[in-house]
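S.K.: Just to be clear, the model below is a prediction. Sequence and coordinates:
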Amino acid sequence: MSNKESSASSPAPSPLSPYLDAVANIFHPVASPVLNSYNLFHGWKESMGLVQPGTAENLTKEVQQVHLANWFFDGARADISKVVSANPAFQLTHTFSLGSSSRPPAYNFGAIFANANTFLHGSVDGQGQVTARANQTWSPHDISKLQAQLTNKPAQTMVQIEHDHLAPHYTFSLKSMNPGLLDGTGIHFVSLLHSIGPRLSLGFETIIQNTSVSKLETSTSYLAKLTSLPDRSAAASAALSPLGGPPIAQPFSPSWIATAQLQPSGNVQATYYQKMSDKVDVALDLQTNFQPASPLGPSQRGATATLGAKYDFRPATFRAQVDSNMKVGMLLEQRFTPAFAFLVGGEIDHARNTSRFGVGIQIESTTM
């Protein structure tokens, strides 16, 4: 009885089974060595302790978070935002700015929508200029981005499309600005950043400028990133990878980061970021400027070093920096309540005997 039940439960052989077995026997001598070689190579890479190096675009992200380039403003500014929904996140923003006498007052209205996989941001100013940004996360490895700027000013309308593929040990990115779908014109970027050890990552970024069908120019920059050793938190985040699959290497937060970029013109940009403590970050940026003589001007040989620090207190964030051109700047963000913050900043250029000053407020309201 048990033999009959076992024979009844087992599936009947398919008429195609002999043919499938014959095809498998034909390709097995070729496929087996290839698969074995791949498994050996994959095991060798895993034994090296490789990490996810991040994207080439964010190579100096930590330095940019410390320095004032992306944070400083002059004149008066007011940011008023209203949180309509928390999940999914939906927020409306109003920005009023008043600059110097050469820059008229400006108003900007924006809206932000975000959930676990999608981020949408759009804004329009008083001059009718529309900007839009969209990020879509397809999987833990693939992110697509879109940026657009629409304006009535000539040669300032822009569309940018990019895609990042974050593999366990490398990141491959494609970016295109004002792409021509029919003739392939536009400015295209191809970048690769690969981890070759637990601390060192190397890569490149190639720019392809195809301004017309008959004119094509390419230039390549070479990238290097050296960090401190990954800590245990990075290993723990990799062990908790989603979807129940194999562990995925996650970007970690090192205590220090050193980067170098060799540009096509021969100039070098080197940065160093050090996390001194939970509240203090320090960053150094060195950029050379070597230009040969041309009809536009004489040759130039020089370098600029910028040293900055960021202090995070419970109610405030203070940024300060000084560079080799005798320029000193600071920005203080004082948050009196979770819904109200006061900003004040100043910059003095001793070489040019000029100065800038900015003051602003941030107000956030919610209906919840």
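M.R.: Noted; the coordinates are in hand.
S.K.: Every contact and neighbour count from this point should use C-alpha atoms.
M.R.: Fine.
S.K.: What helix or strand is the residue lying closest to H67 once chain neighbours are set aside located in?
M.R.: Nearest residue to H67 in three dimensions, chain neighbours excluded: G308, at 5.5 Å (Cα to Cα, 6 or more residues apart in numbering). Per DSSP states H and E: G308 is located in strand 300-312.
S.K.: Give me the packing partners of that strand, helices and strands only.
M.R.: helix 61-66, strand 280-291, strand 316-323 (3 or more Cα pairs under 8 Å, 6 or more residues apart in numbering; DSSP states H and E).
S.K.: Run the angle between that strand and strand 316-323 for me.
M.R.: Angle of strand 300-312 versus strand 316-323, following axes from the mean of the first three to the mean of the last three Cα atoms, to 10 degrees, is 160 degrees.
S.K.: Please identify the buried residues of strand 300-312?
M.R.: A305, T306, L307, G308, A309, K310, Y311 (16 or more other Cα atoms under 10 Å).
S.K.: My read is that the fifth one contacts Q65, right?
M.R.: So that's A309. No - contact criterion Cα atoms under 8 Å: A309 and Q65 do not qualify, at 9.8 Å.
S.K.: Check the buried residues of strand 300-312 against S123 and report the nearest one.
M.R.: Nearest to S123, judged by Cα to Cα, of the buried residues of strand 300-312 is K310 at 29.2 Å.
S.K.: Helices along the protein, start to end?
M.R.: 2-9, 17-47, 61-66, 232-239 (DSSP state H).
S.K.: could you list every residue that touches the nearest residue to M158 once chain neighbours are set aside?
M.R.: For M158, ignoring the flanking residues on the chain, the nearest one in space by Cα to Cα, 6+ apart is Q149 at 5.0 Å. Contacts for Q149 (Cα atoms under 8 Å, 6 or more residues apart in numbering) come out as Q129, V130, T131, A132, Q156, T157, M158, V159.
S.K.: Below is an additional structure, to be compared with the one above:
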Amino acid sequence: MAAPSGSVPPPGFHPASAQNEFLQEQKGFPVPATQTHASSMFSFADPLLRPIANTFAQLQDTRQKLALPNPGTVEHLTREVKATHLNNYFFDGARADLTKAISINPIFQITHAFSHGSQSEPPSYNFGAVMGDDSTFLQGGISDSGSVTMRANRKLTPGHTAKVQAQLASAGGQSFVQLEHDYQGLDHSLNLKAMNPSPADGTGIYMVNFLQSLTRNFALGLETVYMRPSVDSQEANTGYMAKWTSDARDAIATVQYQGTGVAQATYWQRLADKVDAAVDLQVITAGGRREAQATIGAKWDFRMSTFRTQVDSTGKVSSLLETRLAPTFAFTVAGEIDHFKNAAKFGVGVSIESAGDIPMDPNAAPPAPPSVPM
């Protein structure tokens, strides 16, 4: 009990010795005080986030044990069918391409392209240049009408590629810029696109698609498109797709459905070592329309030439033969007959390639071109 106010301390009482005795009593029960540092700003949430992270890690381990293949991209879902059919190769009139390779690795080449006599397009001239290495791809061109196009791809890290496309044209409504990011995972792919994006008012066209392998032969995906041409107008739709691949990778079937009422089904098969066949069916049910078109085609690869032919349900029969008469000279002839309209188209083209003054050792193997990010 504390001494009353004004009382005299007992003999032999010293405040300092009393404090030392108190400290000596506390030495048997020390209370350590150490300063700790957090591993991150959000470490307080570790009890909640750690179970979630562990679950994702277990799922990742399970997916790696399944060894599912990469399903490819939504953009190249029907790549084999397009390579077999003539839609991306056919032309009419006369065409000539002159290409000069300035460097092989890295790639650097220039091209002069001439076209004349087409029934659907006026005569034109285009100058183009391509440059690329293992991490960068650059392409540009300018036409006689003043239209300028460019394309740039950059591999950021393994599996991540940033892409930019743009066009400047004198005609209204033809100029655009497109930003794109492509991601390739072990068993899935993701692609983001923005065409003519405007951060000020949010206008533009925005697309996202995702494709996931569920088994070694089957993959499912979806694609969402959000369009906002003006502040007062906007529209969004979602499409779905499926892809089946055989065990030997010699047959591929795809099905796509877009929210706008367009459905497509394709089938491609390698019949022999140098023979491919493909079938394409498109159905349109949008806007009260009920239309369908089927196309069947085949491709033969010979030692020095490639022959493609196809027939569709609209009565068109098309063929294209590309033959290489020399290592630097190729000759192409194309023809199409429309039996329902009683019309025909014919095209002929030449392609000349020049290696320029690239120094090469005649006794050494030619340098391998780089694998550019596409």
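M.R.: Sure, I can see it. Keep in mind that this is a model prediction, so the values were computed, not measured.
S.K.: hey, which of the helices of the first structure is tucked in deepest?
M.R.: Most buried of the helices of the first structure, by mean neighbour count (mean count of other Cα atoms under 10 Å): helix 61-66, with a mean of 19.
S.K.: That one vs the second structure, mean deviation?
M.R.: In this overlay with the second structure, the average offset of helix 61-66 of the first structure from its partner residues is 0.8 Å by mean Cα distance after the TM-score superposition for the first structure.
S.K.: Isn't V322 of the first structure up against A309?
M.R.: No - here V322 of the first structure does not reach A309: they are 9.4 Å apart, not a contact under Cα under 8 Å.
S.K.: Just tell me what F119 of the first structure corresponds to in the second structure.
M.R.: Aligned by TM-score structural alignment, F119 of the first structure pairs with F137 of the second structure.
S.K.: burial measure for that match, as a count.
M.R.: By other Cα atoms under 10 Å, the residues close to F137 of the second structure number 21.
S.K.: measure it to R154 of the second structure for me?
M.R.: Distance, F137 of the second structure to R154 of the second structure, by Cα to Cα, to the nearest Å: 7 Å.
S.K.: same check, this time on P51 of the second structure
M.R.: P51 of the second structure is 36 Å from R154 of the second structure, by Cα to Cα.
S.K.: can you check D280 of the second structure too?
M.R.: D280 of the second structure is 33 Å from R154 of the second structure, by Cα to Cα.
S.K.: who are the neighbours in contact with the equivalent of H188 of the first structure over in the second structure?
M.R.: Matched to the second structure by TM-score structural alignment, H188 of the first structure sits across from Y206. Contact analysis of Y206 of the second structure by Cα under 8 Å, 6+ apart lists L192, K193, A194, M195, P197, V225, Y226, M227.
S.K.: could you list every residue that touches N191 of the second structure?
M.R.: Residues near N191 of the second structure by Cα under 8 Å, 6+ apart: T73, E180, H181, D182, Y183, V208, N209, F210.
S.K.: Please name the nearest non-neighbouring residue to the alignment partner in the first structure of it.
M.R.: Aligning on TM-score structural alignment places N191 of the second structure opposite S173 in the first structure. Nearest residue to S173 of the first structure in three dimensions, chain neighbours excluded: D164, at 4.4 Å (Cα to Cα, 6+ apart).
S.K.: Quick one: map that neighbour onto the second structure.
M.R.: Per TM-score structural alignment, D164 of the first structure is aligned with D182.
S.K.: same deal with S85 of the first structure?
M.R.: In the second structure, the residue paired with S85 of the first structure according to TM-score structural alignment is S103.
S.K.: cool, G49 of the first structure as well?
M.R.: When the second structure is aligned by TM-score structural alignment, G49 of the first structure is paired with A67.
S.K.: Check H67 of the first structure too.
M.R.: Here H67 of the first structure is matched to H85 in the second structure, going by TM-score structural alignment.
S.K.: pretty sure its match is touching D312, no?
M.R.: No - using Cα under 8 Å, H85 of the second structure makes no contact with D312, being 10.6 Å away.
S.K.: quick one, what contacts the equivalent of V34 of the first structure over in the second structure?
M.R.: Aligned by TM-score structural alignment, V34 of the first structure pairs with I52 of the second structure. Residues near I52 of the second structure by Cα under 8 Å, 6+ apart: none.
S.K.: And I52 of the second structure, how far from M304 of the second structure?
M.R.: According to Cα to Cα, I52 of the second structure and M304 of the second structure sit 58 Å apart.
S.K.: returning to that earlier point: TSV for the helices and strands packed on strand 300-312 of the first structure, including distance to L16 of the first structure?
M.R.: Formatted as TSV, these follow (distance: least, Cα to Cα, whole Å):
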stretch	distance to L16 of the first structure
helix 61-66	57
strand 280-291	66
strand 316-323	70
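S.K.: of all the ones you listed, which lies closest to P254 of the first structure?
M.R.: helix 61-66 (10.4 Å).
S.K.: Identify the residues contacting that closest one?
M.R.: With Cα under 8 Å, 6+ apart as the test, helix 61-66 of the first structure has contacts from 70, 271-273, 281-285, 308-310, 319.
S.K.: please redo it, this time with the cut-off set to 10 Å
M.R.: Contacts to helix 61-66 of the first structure, defined as Cα atoms under 10 Å, 6 or more residues apart in numbering, come from residues 54-55, 58, 70-71, 253, 256-258, 271-275, 280-285, 307-311, 318-321.
S.K.: Count residues in the vicinity of A101 of the second structure, would you?
M.R.: A101 of the second structure is flanked by 18 other residues according to other Cα under 10 Å.
S.K.: Next up, the contacts around it.
M.R.: A101 of the second structure sits next to 107-111, 129-130, 353-358 when contact means Cα under 10 Å, 6+ apart.
S.K.: Restricted to strands, list those.
M.R.: I107, F108, Q109, I110, T111, A129, V130, E353, S354 (DSSP state E).
S.K.: Put the buried members of those residues into a PyMOL selection.
M.R.: Of those, the buried ones can be selected in PyMOL as follows, counting by 16+ other Cα under 10 Å:
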select buried, resi 107+108+109+110+111+129+130
